[in-house]
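[1] structure, please.
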Amino acid sequence: MVQATAGAAPGTKRKRQDGTEREDAIHQSISDAIVEHRLKPGSRLREDALAEVFGVSRTGIRKVLQRLAIEQLVTIAPRRGASVARPTADEAHEVFAARQMVECGLMAEVASRITSGELMELDALTRREVNALAEGNKSLAIRTSSEFHERLAQMSGNKTLAEFVGRLCSRSSLILAVYGSSGGEPMGCESHDHNELVRLLKDGDGAGASQFMLNHLKSVEASLSIVEGAEEVPDLYSIFGS
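    The predicted structure is shown next:
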């Protein structure tokens, strides 16, 4: 009689691990494409096309899309499938209200504990954002701006709130894609605002950083206007293909 062994065989564990890592990588790729506006709000995300592009099963793609739906970056509708989420005006205001409450509230703690190394890291992110805007690389500028805010929240030491800020920043990117300027002006944060925030934090001015963050986020929200657009069918091969 063969006795059952505790746990799965090493080969099975390795396959599961490889599968999880692959799904994580696909999740990151699609998330980045949404945040950087390479995938537009309302764009259809066909399981079969994504499965072919990434070389995985539709089951694996379905798991990734479900994760993105939980993060409110993707909407899944019966008989219609998945599409990039398109926030309503009310949702846009709610997201910015949440950011104001959370991010402004974290500034005092960040100012009291930020290190010289972390200040250098924020300076580097600001420079990267400035360079991306100068080169006309809006996707990188949007991604870097989001990374700046998320990293700033992490410096508070509160991992739960930092994760929440990260999700709010991702949703803000969708909001900017729907309601931001369609012209040549850069969308989202002004890089000089980030420079001023770093200066205030370097001076240990938590109250000043909190007020400046409030004005900063209100300014971004005030720049938005509602513009309805037609549903887009993205070219998944050009977005994710090698």
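
[2] only C-alpha atoms from now on, for both contacts and neighbour counts.
    Fine.

[3] cross-check the contact I'm expecting between A51 and K63.
    No. Counting by CA atoms under 8 Å, A51 stays clear of K63, with 11.5 Å between them.

[4] so for these two, which residue has more residues nearby?
    A51 (16 against 13; other CA atoms under 10 Å).

[5] any idea how far T20 is from the more buried one?
    As judged by CA to CA, to the nearest Å, A51 and T20 stand 15 Å apart.

[6] now the spatially most central residue of the chain, nearest residue through space, not along the chain?
    Nearest to the mean C-alpha position of the chain, by CA atoms, centre = their mean, lies S170 at 2.8 Å. Once flanking residues are discounted, S170 sits nearest to V35: 5.8 Å by CA to CA, 6 or more residues apart in numbering.

[7] does that neighbour touch S173 like I think?
    Yes. Counting by CA under 8 Å, S173 is a contact partner of V35 at 5.4 Å.

[8] list residues touching both of those two?
    Common contact partners of V35 and S173 (CA atoms under 8 Å, 6 or more residues apart in numbering): I142.

[9] work out for me the element V95 sits within.
    V95 belongs to helix 89-113 when assigned by DSSP states H and E.

[10] for the comparison step, fold the sequence that follows:
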Amino acid sequence: MSNDEKVYQKLLRAIVEHKLEPGVRLPEDKLSEAFGISRTGIRKVLQRLAIEHFVVIEPNKGAQVNEPSRKEAIDVLESRILIEPLLITDILKHWDDTQSCYFRSLVSQEHKAEHRGDLAASIQLTARFHFELARLSKNAVLAELIEQLCLRSSLVIAAFGSKSSVNCECGSHSEIIDLLDAGELVEAQAWMAHHLELIKDSLNLDSKNEQPINFQQLFSEMEQ
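    Have a look, this model is predicted:
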């Protein structure tokens, strides 16, 4: 794993695990000092996080952890609740044993991340499950929209969610695979809508904690 990738994963984990709260400034000089890499390397990592909506970079102001509003959080999940169940009809047209095995492998990765307490990986994997499932519909426009909504959902869960937002309390993805294997259209649509409703209900929209950040201490503690 490259140095840039290691820094990316540590920053992502810090954001997802609420060690870096929404709105926290991410000064290049302090991050460079904390990680022992150049400011150019830090800038590349921050730009990658900005593409994924975890970070906002403003001209002459620098980077900060993205801070979705409470309304945005609800709007993102409700948009998914409206769209994703509708894609099940077309997903079933392209569902077969190969797809079933592949998505079960993703569920296995999710369970491993959950068991080791890796919330960042859990959020990434649950988003991947949903947008790759959407791609099976072969509706490129809606699949791209779902991918963007999943990325924004990852930020929302990082900002307002908890472990319950990505674990079996909101329904294991293996359950919808079982329904797709059985060709149960209505049941699969209902499961997807209920699953996303549970994720929305798991959000704590009042969470907010503003404290000064000692980046060197934070990331040295994450190494332990």
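
[11] just the TM-score for the two chains, thanks.
    After superposition, the two chains reach a TM-score (TM-score structural alignment, normalised by the length of structure 2) of 0.76; 216 aligned residues with a CA RMSD of 3.4 Å.

[12] would you state the helices of structure 2 in chain order?
    Per DSSP state H, structure 2 carries helices over the ranges 3-16, 28-35, 39-51, 70-93, 97-115, 119-135, 140-160, 173-181, 185-201, 215-223.

[13] okay if I get those helices as JSON lines plus distance to N209 of structure 2?
    Formatted as JSON lines, the helices of structure 2 follow (distance: least, CA to CA, whole Å):
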{"stretch": "helix 3-16", "distance to N209 of structure 2": "13"}
{"stretch": "helix 28-35", "distance to N209 of structure 2": "20"}
{"stretch": "helix 39-51", "distance to N209 of structure 2": "21"}
{"stretch": "helix 70-93", "distance to N209 of structure 2": "15"}
{"stretch": "helix 97-115", "distance to N209 of structure 2": "25"}
{"stretch": "helix 119-135", "distance to N209 of structure 2": "19"}
{"stretch": "helix 140-160", "distance to N209 of structure 2": "11"}
{"stretch": "helix 173-181", "distance to N209 of structure 2": "32"}
{"stretch": "helix 185-201", "distance to N209 of structure 2": "21"}
{"stretch": "helix 215-223", "distance to N209 of structure 2": "15"}
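
[14] go through those and name the closest to A63 of structure 2.
    helix 39-51 (7.3 Å; CA to CA).

[15] could you tell me the angle between the closest one and helix 140-160?
    Using axes from the mean of the first three to the mean of the last three CA atoms, to 10 degrees, the inter-axis angle of helix 39-51 of structure 2 relative to helix 140-160 is 110 degrees.

[16] same for helix 39-51 of structure 2, what does it pack against?
    helix 3-16, helix 28-35, strand 55-58 (3 or more CA pairs under 8 Å, 6 or more residues apart in numbering; DSSP states H and E).

[17] one more pass at 6 Å, please.
    Helix 39-51 of structure 2 sits against no helix or strand, with contacts defined as 3 or more CA pairs under 6 Å, 6 or more residues apart in numbering; DSSP states H and E.

[18] got a list of contacts for that helix?
    With contact meaning CA atoms under 6 Å, 6 or more residues apart in numbering, helix 39-51 of structure 2 is reached by 8, 28, 32, 55-56.
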